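Participant: no FASTA, just this:
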């Protein structure tokens, strides 16, 4: 998914939905790190992608809080 489309989707969500997605992304990141530590992770680039998505979600949350 392109990042611009993802950000637009995030901007259309409510704060509660964004918080749910943030929790979900953090759980996914934890699981990916755990798989990486046990050498079970095939696509290590997914860790970077999830970290960037977490940052995008937090940015949108901050912008909504400023409004």
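Facilitator: Structure received. All figures in this text were calculated on a predicted structure; none of them were measured in a lab.

Participant: all contacts plus neighbour counts: C-alpha atoms, from now on.
Facilitator: Noted.

Participant: Now name the helix or strand holding residue 21.
Facilitator: Per DSSP states H and E, residue 21 falls inside helix 15-37.

Participant: For that helix, give me every contacting residue.
Facilitator: Under the criterion Cα atoms under 8 Å, 6 or more residues apart in numbering, residues 10, 41, 44, 46-47, 50-51, 53-54, 57-58, 61, 64 lie in contact with helix 15-37.

Participant: The structure to be compared is supplied as follows:
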């Protein structure tokens, strides 16, 4: 879906929106996995990784702004 270069090209607002969307999706997937109706368990991992990538980019930008 979103590779690292696409994420780095996004603005801060776009990253926030993408992170919120991924968090909402992850929340929904967790409920599905608990009720054993999750068709693709790999989606949980993909969403967690996407959120981690976004947070890493946001942290890098904050550190760059302070420097």
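Facilitator: Structure's in. What do you need? Values in this document were obtained by computation on a predicted structure and should not be read as measured data.

Participant: Got a TM-score for the pair?
Facilitator: Between these two chains, after superposing, the TM-score reads 0.88 (TM-score structural alignment, normalised by the length of the first structure); 64 aligned residues with a Cα RMSD of 1.2 Å.

Participant: filter the contacts of helix 15-37 of the first structure to the buried ones?
Facilitator: Among the contacts of helix 15-37 of the first structure, the ones that count as buried by 16 or more other Cα atoms under 10 Å are 10, 41, 47, 50, 53-54, 57, 61.

Participant: So what's the residue count around residue 60 of the first structure?
Facilitator: If you count neighbours by other Cα atoms under 10 Å, residue 60 of the first structure ends up with 19.

Participant: Which residue comes closest to the aligned partner of it in the second structure once chain neighbours are left out?
Facilitator: For residue 60 of the first structure, the aligned position in the second structure is residue 57, judged by TM-score structural alignment. Here the nearest residue to residue 57 of the second structure in space, its sequence neighbours aside, is residue 8; by Cα to Cα, 6 or more residues apart in numbering that works out to 6.9 Å.

Participant: Give the equivalent position in the first structure for that neighbour.
Facilitator: So, by TM-score structural alignment, residue 8 of the second structure is matched to residue 11.
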